[in-house]
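Undergrad: Need a 3D model of the following:
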Amino acid sequence: MSTNQPAVSRFPVPDISDMPQDIRERILAVQEKSGFIPNVFLVLAHRPDEFRAFFAYHDALMDKPGNLTKAEREMIVVATSNLNQCQYCVVAHGAILRIRAKNPLIADQVAVNYRKADITPRQKAMIDFAVKVSQQAYAVGESDLDILKSHDFTEEDVWDIAAISAFFGMSNRLANVTSMRPNDEFYALGR
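TA: Below is the predicted model of the structure:
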């Protein structure tokens, strides 16, 4: 990294060679697949036990089979991360959304105003609920679940939407506190 570049994090970022073997192997596998190391891996490697827990829960939510597509899961992340003003997650997951949706415009639309985005009424209801969980979870009630059920979401889908929103609320807060910088590579992916 050039000395002119801002730091990846305000906290120490360990050298890959100093990381526990399992974490190092995961990071190198991601680098091999994507061509770069997303900064979230480097930043969270500062606390190995939390790194492992974070990515275990991330993978359980984002990579599982179910009625929500991988692109829809990313829509939830992008919309709620925008409301939480998380630059890292909007940029990084925006790139993943563009790739998974095979649509170069969708991430910007969802991040700026998902209600105006070129998405289905079902997806808008999903994001409405995710946003409510993110911003006003205390106000979630049966009427919210009824709306989702009217769009053919199951109870398991409702749990997934809520869990993704809640997990990324935590992630957004960590990214903001650490001043996690999005990798430059994310900006061009899927465009």
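
Undergrad: switch to C-alpha atoms for all contacts and neighbour counts from now on
TA: Will do.

Undergrad: tell me the contacts of the most centrally placed residue in the chain?
TA: Closest to where the C-alpha atoms of the chain average out (Cα atoms, centre = their mean) is residue 77, at 4.3 Å. Counting by Cα atoms under 8 Å, 6 or more residues apart in numbering, residue 77 touches 89, 90, 93, 164, 165, 168.

Undergrad: can you do 10 Å?
TA: Going by Cα atoms under 10 Å, 6 or more residues apart in numbering, residue 77 touches 62, 71, 89-90, 92-94, 97, 110-111, 127, 130-131, 161, 164-169, 171-172.

Undergrad: tell me what the lengthiest helix in the chain is packed against?
TA: Ordering each helix of the chain by length in residues (DSSP state H) puts helix 155-178 first. Helix 155-178 sits against helix 39-44, helix 48-62, helix 70-83, helix 87-101, helix 121-136, helix 142-150, with contacts defined as 3 or more Cα pairs under 10 Å, 6 or more residues apart in numbering; DSSP states H and E.

Undergrad: can you tell which of those helices is closest to residue 16?
TA: helix 39-44 (8.1 Å; Cα to Cα).

Undergrad: could you say what helices and strands that closest one packs with?
TA: With contacts taken as 3+ Cα pairs under 10 Å, 6+ apart, helix 39-44 sits against helix 21-34, helix 48-62, helix 87-101, helix 155-178.

Undergrad: mind putting those helices in TSV, mean neighbour count and distance to residue 40 included?
TA: Formatted as TSV, the helices and strands packed on helix 39-44 follow (neighbours: other Cα atoms under 10 Å; distance: least, Cα to Cα, whole Å):
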stretch	mean neighbour count	distance to residue 40
helix 21-34	14	10
helix 48-62	14	9
helix 87-101	23	8
helix 155-178	18	8
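
Undergrad: Would you do the same for the sequence below? I want to compare the two.
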Amino acid sequence: MARFSVKPLRWEPYLPPVDVAVATAAQLAAMQVTPSGIKISPYVRTLAHDPQSYIARTQLYNHIMYAKEGLAQHDRELVALVTSLINGCVYCASVHARKYISLTDRGDIVQELYVHGIGGTFDTRIKALIDFCYHLAVSPVKIDEKSGESLKNHGFTCSEIVDVIKTVAIFSMANRLMHTLGHARSAQDRA
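TA: Next up is the predicted model:
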């Protein structure tokens, strides 16, 4: 089992992924709808066993994570990172830590999260975002109309708070898919 790291990890499925050489037309078409638009990973090939649900999931993911309006891209990446850390998904945490750093050059925030977790020392805006993500990921039924007040007090609009909620929700689902379909390994580990 891999540990939390900013370094790239390898994800290995428990089920054999779809073999591109013998994939159905529907599976091949589905695999073209990737988040990056360029890589057909083992995760994508595993989800492609059910091409219709893979396409629906990926279109929703792309809409939430790459929307031009609303929450800033770097905040979406931080929410994805924090949610993945809370859910114990080291693979997603690694991917989104690197994306967050590339957008913000704030490796210090990622380091603080990896060393001290969500209880680390952060500026008040980031702390409000982390705390909201934590409560939403751990106990969504306890969220109420007052839950977003701290975010509003730190300048987040209602639209941006909805984007935070959608990002936590899609990553809570994505993390669970990653956990139940396979596991992460250090890129240096052998099978």
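
Undergrad: TM value for the aligned chains?
TA: TM-score of the superposed chains, computed with TM-score structural alignment, normalised by the length of the first structure, equals 0.78; 174 aligned residues with a Cα RMSD of 2.6 Å.

Undergrad: re earlier: columns distance to residue 25 of the first structure on top of the helices and strands packed on helix 155-178 of the first structure, output as TSV?
TA: Shown next, in TSV, are these (distance: least, Cα to Cα, whole Å):
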stretch	distance to residue 25 of the first structure
helix 39-44	11
helix 48-62	12
helix 70-83	24
helix 87-101	21
helix 121-136	33
helix 142-150	40
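
Undergrad: and of these, who's closest to residue 6 of the first structure?
TA: Closest among these, using Cα to Cα: helix 39-44, at 12.3 Å.

Undergrad: ok, and what's touching that closest one?
TA: Helix 39-44 of the first structure is contacted by residues 8-16, 19, 23-24, 26-27, 30, 45, 50-52, 54-55, 88-89, 92, 171, 174-175, 178-183 when judged by Cα under 10 Å, 6+ apart.

Undergrad: Could you rerun that using 8 Å?
TA: Residues from elsewhere that reach helix 39-44 of the first structure, judged by Cα under 8 Å, 6+ apart: 8-9, 11-14, 27, 50-51, 175, 178, 180-183.

Undergrad: Likewise for stretch 166-182 of the first structure?
TA: Under Cα under 8 Å, 6+ apart, the answer for stretch 166-182 of the first structure is 6-11, 38-40, 43, 58, 77, 80-81, 84-89, 91-92, 133-134.

Undergrad: In contact with the closest residue to residue 40 of the second structure other than its chain neighbours, which residues?
TA: By the measure of Cα to Cα, 6 or more residues apart in numbering, the closest residue to residue 40 of the second structure outside its immediate chain neighbours is residue 31, 6.5 Å from it. Neighbour list for residue 31 of the second structure: 40, 44, 45, 48, 51 [criterion: Cα under 8 Å, 6+ apart].

Undergrad: Near the first one, how many other residues are there?
TA: Neighbouring residues of residue 40 of the second structure were enumerated by other Cα atoms under 10 Å; the total is 15.

Undergrad: Now do the SS call for it.
TA: Following DSSP: H, G, I helix; E, B strand; the rest coil, we place residue 40 of the second structure in the coil state.

Undergrad: ok, it touching residue 30?
TA: No: under the criterion of Cα atoms under 8 Å, residue 40 of the second structure is not in contact with residue 30, lying 10.2 Å apart.

Undergrad: What is the neighbour count of the aligned residue in the second structure for residue 14 of the first structure?
TA: Following TM-score structural alignment, the counterpart assigned to residue 14 of the first structure within the second structure is residue 18. By other Cα under 10 Å, 21 other residues sit near residue 18 of the second structure.

Undergrad: Not counting sequence-adjacent ones, nearest residue to residue 18 of the second structure?
TA: residue 45 (5.0 Å).

Undergrad: Can you get me a residue count around the counterpart of that neighbour in the first structure?
TA: Using TM-score structural alignment, the equivalent of residue 45 of the second structure in the first structure is residue 42. Residue 42 of the first structure is flanked by 23 other residues according to other Cα under 10 Å.

Undergrad: Cool, thanks, talk later.
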